[in-house]
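Trainee: Provided below are the primary sequence and the corresponding predicted coordinates.
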Amino acid sequence: MSPNAERSGAVRSAAVVNEQIRALWERARGRLSVEERREYELLVTEWAAARRSEVVEAA
């Protein structure tokens, strides 16, 4: 989860997190620094949690 979402307790949709992941890759031009890799890992974890939440809600 991103630090901002974690602090506020807000849950972002998978689509919103996915857009942030895409923007990160675009900014990095396909090569992530160590710091960007950490951010990416947090975002992917947040995205997966959001997807699980969305699937449960849909059921």
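Mentor: Perfect, thanks for sending it. Residues are numbered from 1 along each chain as shown.

Trainee: going forward, measure contacts between C-alpha atoms and count neighbours the same way
Mentor: Will do.

Trainee: tell me where the longest helix sits in the protein.
Mentor: helix 34-58 (DSSP state H).

Trainee: pasting the second one now:
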Amino acid sequence: MIPSPPVCGSARSAAVVNDEIRELWPHPAVRLSSEQRARYEELVAEWAAVSRAESMRGEIVEAA
């Protein structure tokens, strides 16, 4: 399993995390394995945290 970067203090932007989400799950009809699903959930949590931080700084964030 790929280790997750820490959400707090993440150096990654929401756009970078969003790209990783799109690569992991390119289409809703694709079924994810249990490991992929866990990674997806981690990425979504990271994306949400980074998006909040970016919006607080006035940056524009577009959802996946």
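Mentor: Ah, there it is. Small disclaimer: the values here were computed from a predicted structure and weren't measured.

Trainee: related to what we said a few turns ago, quick one: contacts of the longest helix of structure 1?
Mentor: 1-2, 11-14, 17-18, 20-21, 24 (C-alpha atoms under 8 Å, 6 or more residues apart in numbering).

Trainee: do that again at 10 Å, thanks
Mentor: Applying C-alpha atoms under 10 Å, 6 or more residues apart in numbering, the contact partners of helix 34-58 of structure 1 are 1-3, 5-6, 11-18, 20-22, 24-25, 27-28, 31-33.

Trainee: ok, average deviation of it from structure 2?
Mentor: Compared with structure 2 after the fit, helix 34-58 of structure 1 shows a mean deviation of 0.4 Å (mean C-alpha distance after the TM-score superposition for structure 1).

Trainee: please point out which parts of that helix sit buried.
Mentor: 39-40, 42-44, 46-50 (16 or more other C-alpha atoms under 10 Å).

Trainee: return the subset of the contacts of helix 34-58 of structure 1 lying in helices.
Mentor: Per DSSP H, those map to helices at 3, 5-6, 14-18, 20-22, 24-25, 27-28.
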